[in-house]
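>>> Pasting the sequence and the predicted model now:
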Amino acid sequence: MTVRAKICGLNDPVAVAAAVRHGAAFVGFVFYPPSPRNVSPDEAAALAGGVTGGVQKVGLFVDPEDALIAAVLEKLSLDYIQLHGTESPERVREIKAKFGLPVLKAIKIDSLASLDEIARYENVADMLLFDAKEPKNKADALPGGNGLAFDWQLLAGIRIATPWMLAGGLDAGNVAEAVRISGTRIVDTSSGVEFAPGRKNPAAIEAFLKAVAAIETK
C-alpha cells in the first residue's frame, strides 16, 4: 500500500514546486498570523497556482472565525479545511455545514489518555491528524509545527473508522520508522523540511518525499 505525504506550511513558489514535482499528495497553507509560515489569502492564491496534477490543497486554521475562512475561500479553492486548535466537535460540524468542505481535525498527543479524543471526532471530521501536543513550558510554542514527535507506539494497531495522518517531528531520516511503528498511511511534515522556521528547504522536501516513496508496506 502506498504511503502518501503532505507538505505543510508552504509559503514560497520554489517550495510549492518541489512538493508538487516530487510527489506530495497534499500541500498545506497556514492561515494563522502567529506562525512564521502564515500566508495571506492573496499570497496563498498565488502559490496555489503552482499546485497541479491532482495535488490536494489544505488550508490550516486555528480556532478560526467564519470570516477568515470565507476570506480565504474567496481567493482560492481548498480541498480540505484543517482545524488545528481547540475546535469542538460542534464547531467542526458547523464549519463543514457552512463551507461545504471536508474537515481535517488535528488531535494533539502526549500520552495514552490523549487518544480519548478520537471518539469525539472520528465520526465528525472527514480525516484526523495526530500531532505532538505543544509543550507547556515553551513560551513560543505553536499549535503545530514545533518539530516535536510523540511516542508513535501509542498508535500501533489502532482501529479508527476515519482516515488519519501522522505529524510531529517527521523528516526524511525517521519517516519510515514512524510508518512502521504507527501503521499510518499518510504522513505530514512542516518543520522537518525547513532551513529555519518558515523557510522551506526544497532539497529537504525532495528527500522527504523520496523517503516516503521508498517505504514498503503491506
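Now that the structure is in, tell me what you want to look at.

>>> rest of the way, CA atoms for contacts and neighbours
Will do.

>>> which residues of the protein fall in strands?
Applying DSSP state E to the chain gives strands spanning 4-7, 26-30, 56-61, 80-83, 103-109, 127-132, 164-166, 186-189, 194-196, 199-200.

>>> can you redo those as CSV with distance to residue 48 and mean neighbour count?
CSV is the format used below for these (distance: least, Cα to Cα, whole Å; neighbours: other Cα atoms under 10 Å):
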stretch, distance to residue 48, mean neighbour count
strand 4-7, 13, 24
strand 26-30, 9, 25
strand 56-61, 8, 23
strand 80-83, 14, 24
strand 103-109, 19, 25
strand 127-132, 22, 23
strand 164-166, 22, 22
strand 186-189, 18, 25
strand 194-196, 20, 14
strand 199-200, 16, 22
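
>>> mind giving me JSON lines with the ones you listed and columns for distance to residue 215?
Below are these laid out as JSON lines (distance: least, Cα to Cα, whole Å):
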{"stretch": "strand 4-7", "distance to residue 215": "10"}
{"stretch": "strand 26-30", "distance to residue 215": "18"}
{"stretch": "strand 56-61", "distance to residue 215": "21"}
{"stretch": "strand 80-83", "distance to residue 215": "25"}
{"stretch": "strand 103-109", "distance to residue 215": "24"}
{"stretch": "strand 127-132", "distance to residue 215": "20"}
{"stretch": "strand 164-166", "distance to residue 215": "15"}
{"stretch": "strand 186-189", "distance to residue 215": "12"}
{"stretch": "strand 194-196", "distance to residue 215": "22"}
{"stretch": "strand 199-200", "distance to residue 215": "23"}
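
>>> Got another one to weigh against that:
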Amino acid sequence: MKLKICGMKHLDNILEVGALLPDYMGFIFWEKSARYFDGTIPELIKTIKKTGVFVDETVENIMSKIDKYHLQTVQLHGKESVAFCQELKAKIDGRIDINTEIIKVFSVDESFDFSVLEPYEKVCHYFLFDTKGKLPGGNGTTFNWKILENYKSEKPLFLSGGIGIEEIPMIKDLKIPIYAIDVNSKFEIEPGLKNTSLLKKFQKKLKPATLNPKQLYNEL
C-alpha cells in the first residue's frame, strides 16, 4: 500500500517529509486553499512522485505547472468532465519529454453512484475517493468506507478524507485492494506544515518493515 502526503507548503518541511520517502507528495495549486503552493520544490528522491492538485483549472495552466515543477502526477479535484480529462491526457501523451499520470477525484457520500466512474476509465490512470463536504477537499473527515464494496473498477484506488493513525485498523480491514492512502490535515501542526514524527509513526504502522529471509528465520 503506497502513501501520499498532500498539502505540502514550506521548503524545510518538504525536505523533512521527503526524507520519509513517501511514494507521492502533493502540492495544492488551488488559490482558495490554506495550503496553496506557489514556492519552490526542492530536489527530491526520484522515487517520490511530485503531484499537483488542481480544482477546475484550465488545461493550459495545468500543463504550465507540469513544466515548471516537473510534476509526475496530476490530481483533478474539481468537477472536471470526461472531455476535459481526455483533452489533458492527449496534451500529456503528445509530449515526449513528460510522463505525467492523471488521478481523478470523486467526492463520496452514502448516495454515491459508482456508475459515474465508467466514462473516466480511459482518460485517467487512478481514481481517488475523498469525503464529500463544503470544500473540494481537505474537509478532514472520513466517509463510510463500507460503500467501497460497490467498487468494481480495476483502476488503482487512492483513499483519502480525514485519515489519521486511528484509521489504520479500519484500512487493514477493508475488503477491496487500496493502491494508496492519501493523508493531509490529521498530520498538521498548521495548514501546510506537517508533523514528521507523527507521519513516521503512521508510516511504520501502515507499512511494517519487510523482513529478509535471515530475519524471518530468526523471527521463527
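Okay, I see it. Being a predicted model, the structure only gives us computed values, none of them experimental.

>>> So which residues of the first structure form helices?
Along the first structure, the stretches classed as helices by DSSP state H are 13-21, 41-48, 66-75, 89-99, 117-121, 175-182, 202-213.

>>> nearest to residue 54 of the first structure, of those?
Judged by Cα to Cα, the one of the helices of the first structure that comes nearest to residue 54 of the first structure is helix 13-21, at 9.3 Å.

>>> tell me the angle of that closest one relative to helix 41-48?
Relative orientation of helix 13-21 of the first structure and helix 41-48, computed by axes from the mean of the first three to the mean of the last three Cα atoms, to 10 degrees: 50 degrees.

>>> What mean distance separates helix 13-21 of the first structure from the matching residues in the second structure?
For helix 13-21 of the first structure, the mean deviation from the second structure after alignment is 2.7 Å (mean Cα distance after the TM-score superposition for the first structure).

>>> What is the corresponding segment of the second structure for that helix?
Taken onto the second structure by TM-score structural alignment, helix 13-21 of the first structure occupies residues 11-19 there.

>>> If we go by neighbour counts, what in that stretch is buried?
Within stretch 11-19 of the second structure, the residues that count as buried by 16 or more other Cα atoms under 10 Å are 13-14, 17-18.

>>> Please apply the same query to stretch 58-73 of the second structure.
Of the residues in stretch 58-73 of the second structure, 62-63, 66, 69-73 count as buried by neighbour count, 16+ other Cα under 10 Å.

>>> What lines up with residue 61 of the second structure in the first structure?
In the first structure, residue 61 of the second structure lines up with residue 68, judged by TM-score structural alignment.

>>> measure its match to residue 30 of the first structure for me?
Taking Cα to Cα, to the nearest Å as the measure, residue 68 of the first structure falls 12 Å from residue 30 of the first structure.

>>> And residue 83 of the second structure, what's its match in the first structure?
For residue 83 of the second structure, the aligned position in the first structure is residue 90, judged by TM-score structural alignment.

>>> could you measure that match against residue 110 of the first structure, distance?
Distance from residue 90 of the first structure to residue 110 of the first structure, counting by Cα to Cα: 24 Å.

>>> So which of these two has more stuff around it?
Shown here are residue 90 of the first structure and residue 110; by other Cα atoms under 10 Å, residue 110 has more neighbours (16 against 12).

>>> residue contacts, that one?
By Cα atoms under 8 Å, 6 or more residues apart in numbering, the residues touching residue 110 of the first structure are 132-133, 150-151.

>>> Which one of the strands of the first structure lies nearest to residue 45 of the first structure?
Shortest separation from residue 45 of the first structure across those is recorded for strand 26-30, at 9.8 Å, computed as Cα to Cα.

>>> how close does that closest one sit to the second structure?
Here the mean offset of strand 26-30 of the first structure against the second structure after fitting is 0.6 Å, by mean Cα distance after the TM-score superposition for the first structure.

>>> elements contacting that strand?
For strand 26-30 of the first structure, the elements it packs on are strand 4-7, strand 56-61, judged by 3 or more Cα pairs under 8 Å, 6 or more residues apart in numbering; DSSP states H and E.

>>> now it, how far from the centre of its chain.
Strand 26-30 of the first structure sits 7 Å away from the centroid of its parent chain (Cα atoms, centre = their mean, to the nearest Å).

>>> Could you do stretch 154-170 of the second structure as well?
In terms of Cα atoms, centre = their mean, the centre of stretch 154-170 of the second structure is found 10 Å from the chain centre.

>>> How about stretch 67-77 of the first structure?
With Cα atoms, centre = their mean, you get 19 Å for stretch 67-77 of the first structure.

>>> My read is that residue 134 of the first structure contacts residue 149, right?
No - in this structure, residue 134 of the first structure is not within contact of residue 149 by Cα atoms under 8 Å, at 10.1 Å.

>>> Dump the helices and strands packed on strand 26-30 of the first structure into JSON lines; add distance to residue 44 of the first structure as well.
Output for those, formatted as JSON lines (distance: least, Cα to Cα, whole Å):
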{"stretch": "strand 4-7", "distance to residue 44 of the first structure": "14"}
{"stretch": "strand 56-61", "distance to residue 44 of the first structure": "9"}
